[in-house]
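J.: Fold the stuff below for me.
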Amino acid sequence: MRLSGAHRLRLRLLAQGVGGGPGCRRPGRRPPAGRTDGLPVRLLLLSGRPASLCARAHRESGGVRPFLHPDQPSPLLAVPFLGPLVERTHRKGLLILCDFGASALCALLLLFPGPPLPFLLTGTMLFHLLSHLFEIASKVLFSELCPPERLSSLNGIKSLLDHGAAVLAPAAGALLFGLCGFRAILLLCALAYGLSALQECFIPYAPRPIQQAEPPRLRAGIRYLLGRRELFSLFLLVMALNFFVANSEEIIFPGILVELYQFPESRYGLAVSASTAGTLLASLFLIRAAHLRPLEHLRALFLVNSALMAALGLAAPLLRFVPKLYFVLFFTFQLLIGWLTACINVPLISYFQTRVPLEQQGRFFALLAFFSGILIPLGISYTGVLADWLGPGAAYACNNLCVIVLVLLVRLPA
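T.: Sure, this is the predicted structure:
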């Protein structure tokens, strides 16, 4: 079977340890638009991707060698139905249940090494489901616990902690694995999830009474979203970003920096980490400057962010014979892009938490997670084909030009 250029590039990067697998997370990785990583207390010394845990456990026990992902579609199909469950259930109790469940699964892998494949896949699907449930419930709980006027600054603190963990976790996890082995990582995960659940028991929480004429149904949540033009426009924009932009570190950046410019791994890691540095700086800024209301400048932020990405893509083939100049340009632009991305994502989440009624938030965030989970892998496949046809730089520019057109067409909050 003949491999396309994009597939050959992917295999080469995997062999070099640069591109990472679907279950890997690199320091420069940003969460998809409109998504965050649960509560900051869940800072583990790992990537936070349970599939990689289970696949690694099976490989260590002499099981199959290829990385398996048939566990992902089934939990994703159940995600929309988690919204009504979150709305009718005690949110704090759900968080505790999710963390205790994750701790128990890690403990089972630790106590019974070399599980059969059906058990492994079932456990991984349950891990994914618990992760989605925790994410949705934590966002709704955040809306309940935090005053609306403080949501922006508190989400800034949360963004700072989440991205700080994304920088430190892979390095700390790799160091621990090298020193103590994989079983030590499983033990740490079991303890971390257990301590997280224990800490959540002490969160002061009195559920707000939710006035609903009938039990929450998914169809009613979809009708609510379609009936709010401004909210639906933002929802579509978030989905477009997940489709066109969230694939950058899987396809675009390795294609430009490694395949086109032949940069070594150390320089590649430094370049893609610049966006995380920008996000951390922006999170600090948003904590202190929530009064500036970046949501009022959302259209301009989107346009400038996408224009920088498009310019970076167009410059890739033009500066091919001046690699040092392109590296400096890439690093600088990624720093700015990380800053702008945080200035978009943090206010956007705060907007959803304040404008969507509490009785609809579970279904809204469940739909957001569901469509993001579908569109990100579709975007990776589409961008891989486009990069194989046009080249990674041109594909990056085309994707962001599509985002610019969409931003100009949709109605954004004033």
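J.: Please make it C-alpha for all contacts and neighbour counts, starting now.
T.: Noted.
J.: Now do the helices in the stretch 51-200 of the chain.
T.: For the stretch 51-200 of the chain, the helices defined by DSSP state H, counting those that start in this stretch cover 73-78, 82-88, 91-111, 117-145, 151-180, 182-200.
J.: Now mean neighbour count and distance to Val385 too, for these, in JSON lines please.
T.: Below are those laid out as JSON lines (neighbours: other C-alpha atoms under 10 Å; distance: least, C-alpha to C-alpha, whole Å):
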{"stretch": "helix 73-78", "mean neighbour count": "15", "distance to Val385": "22"}
{"stretch": "helix 82-88", "mean neighbour count": "21", "distance to Val385": "33"}
{"stretch": "helix 91-111", "mean neighbour count": "20", "distance to Val385": "37"}
{"stretch": "helix 117-145", "mean neighbour count": "21", "distance to Val385": "28"}
{"stretch": "helix 151-180", "mean neighbour count": "20", "distance to Val385": "29"}
{"stretch": "helix 182-200", "mean neighbour count": "20", "distance to Val385": "36"}
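J.: Now show me the structure for the sequence below, then we'll compare the two:
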Amino acid sequence: MKELQQDNYHSIHCLLISRSFSEFGFAMYSITLPLIILRMTHSLSKSGIFFSILAIPVLLITPFTGVLVERVSRKALILICLLINTCVLGIQLAAYLTDIMRFNLLIFLAIIVAVIISLSDIATRVMFSELVPEKSLEKFNGIKSLIDNLSSFAAPMIGTTIYAFNGIKFVLTVVLGCLICAIFSLSKLRYCKQLSPKNDKINFFKDFKDGLTFIRSKKEVLKIAILAMSLNFFISGTDDIINPGILIKKYGISKSLFGLSQTMFILGVIFASWFVSHNKCINLHKKMPQLFVANGITMILIGLASIFMVLVPQMFFITFLFLESMVGFLTILVNIPLTSYFQSKVPINYQGRFFAFFSFTAQVSIPLGIGLTGVLAQQIGPDYAYIINNLLVICLVYFVFGANKH
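T.: Below you'll find the model as predicted:
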């Protein structure tokens, strides 16, 4: 048993190291992609078309990727995903070197990268459940979150700097180096988990339907999943609608200072990820309802501060930055036990389909939420829209968790 645990801990560390390289590389690629499109097309409308087209295949394919994740070795699948994306980005680099890169080719290559990243992410979540004991899920999800968010914090600055001075060819070279390191790290992972189901041929539509039937049968898990989807819906417009509407449109904060809002949020996220990875005294799962409510109340306070501090804009901005860091902190304190809950409560042979379904609902609810928030903010103001959205989230939390007490 001790040897098995040692193997598991060795494997999870290999997986985390591999993910740190791949996430850093993909974060660099993602931040430079809009710059590439704009430079290639000189058109914001074509950039919008590009990213709209990019989102559609991922949305359509994601619900069925869980079936594949459950039928093959997760290690082999993640390795294959890394190899495919290495080849695709290698082709992209070769196209730039030979000056044959075109808009349509870039769309095709970017779609492959996006679909493969989505598939790999689902496989990674399932592998976490296999390798990490239930009591350690929050700790290692905290470490994973810390890695992901440090990458999202550092990689954009590094990627845009490299792009500005050396161009896309050098960026792609660095990204390819990161993916090669990720492949090497993952190849050291010791992994021999049994797959399920074992013998039946893959029938994506039948297996997908069976997965939905299972999800519907698990009432408590379904309630929490719907709550998470609702949270995505109601707060998805924060970065795109609420914060710009309050800071830039209402308070006239300069665009250079506006970037501090995201910086403070990410710093809160990073600190929370570190806290969770070292936490030994607080049961975050049992505190999940309170954390949901605390997160909603903090966002409501931002809206109230925007309404009542109009005459002291500098004081409001300082208050906003502090509360935004708290939102980042509390968001992770909600997300990590939420993910750990799903990993512990959903059987391994259904997790691929569950997380695929969960990712799909997020991909649908987020743009819908942004659209609704935009309309609401236009009608009543971004601060009032923020307050209403989060009051609805708190009501949903009470409905899901409060109803279970009766």
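J.: Any idea what the TM-score is?
T.: The TM-score (TM-score structural alignment, normalised by the length of structure 2) is 0.87; 377 aligned residues with a C-alpha RMSD of 2.3 Å.
J.: buried set for stretch 313-327 of structure 1?
T.: 313-317, 323, 326-327 (16 or more other C-alpha atoms under 10 Å).
J.: Leu195 of structure 2 and Glu70 touch, don't they?
T.: Yes - using C-alpha atoms under 8 Å, Leu195 of structure 2 is in contact with Glu70, at 6.6 Å.
J.: residues in contact with Ser11 of structure 2?
T.: Residues in contact with Ser11 of structure 2 (C-alpha atoms under 8 Å, 6 or more residues apart in numbering) are 131, 188-191.
J.: if I line the two up, what does it land on in structure 1?
T.: Taking TM-score structural alignment, Ser11 of structure 2 has no aligned residue in structure 1.
J.: do you know how far Ser11 of structure 2 is from Lys188 of structure 2?
T.: Remark: distance between Ser11 of structure 2 and Lys188 of structure 2 (C-alpha to C-alpha, to the nearest Å) = 8 Å.
J.: Under the alignment, what does Thr89 of structure 1 map to in structure 2?
T.: By TM-score structural alignment, Thr89 of structure 1 lines up with Val72.
J.: Please read the previous query as pertaining to Ser74 of structure 1.
T.: Per TM-score structural alignment, Ser74 of structure 1 is aligned with Pro57.
J.: So its match versus Tyr384 of structure 2, what's the distance?
T.: In terms of C-alpha to C-alpha, Pro57 of structure 2 sits 35 Å off from Tyr384 of structure 2.
J.: that older thread, find the residue closest to the match of Thr89 of structure 1 in space, skipping its chain neighbours.
T.: Leu195 (6.6 Å; C-alpha to C-alpha, 6 or more residues apart in numbering).
J.: where does that neighbour land in three-state SS?
T.: At Leu195 of structure 2 the chain is in coil, as set by DSSP: H, G, I helix; E, B strand; the rest coil.
J.: try Arg190 of structure 2
T.: Assignment for Arg190 of structure 2 (three-state DSSP): coil.
J.: ok, back up a step: wait, the match of Thr89 of structure 1 touches Gln194, no?
T.: No - Val72 of structure 2 lies out of contact with Gln194 (C-alpha under 8 Å); the separation is 9.3 Å.
J.: Those two: which has the busier surroundings?
T.: Neighbour totals were compared for Val72 of structure 2 and Gln194, and Val72 leads with 17 against 13 (other C-alpha atoms under 10 Å).
J.: name the element the aligned partner of Phe331 of structure 1 in structure 2 belongs to?
T.: Alignment note: Phe331 of structure 1 maps to Leu321 in structure 2; criterion TM-score structural alignment. Assigned by DSSP states H and E, Leu321 of structure 2 falls within helix 313-345.
J.: Which strands or helices does the very next helix or strand once past that helix pack on?
T.: Remark: after helix 313-345 of structure 2, the chain's next helix or strand is helix 348-380, criterion DSSP H and E. Judged by 3 or more C-alpha pairs under 8 Å, 6 or more residues apart in numbering; DSSP states H and E, helix 348-380 of structure 2 is in contact with helix 44-71, helix 103-131, helix 204-217, helix 219-235, helix 382-397.
J.: residues in structure 1 aligned with helix 348-380 of structure 2?
T.: If you align by TM-score structural alignment, helix 348-380 of structure 2 falls on residues 358-390 of structure 1.
J.: got the buried residues for the matching stretch?
T.: For stretch 358-390 of structure 1, a neighbour-count test (16+ other C-alpha under 10 Å) marks 358-388 as buried.
J.: mean shift between that stretch and structure 2?
T.: Taken against structure 2, stretch 358-390 of structure 1 registers an average deviation of 0.7 Å after superposition, with mean C-alpha distance after the TM-score superposition for structure 1.
J.: So what does Met127 of structure 2 match up with in structure 1?
T.: For Met127 of structure 2, the residue aligned by TM-score structural alignment is Leu141.
J.: I figured that match hits Lys92, correct?
T.: Yes - here Leu141 of structure 1 reaches Lys92: they are 7.2 Å apart, a contact under C-alpha under 8 Å.
J.: Many thanks, I have nothing further to ask.
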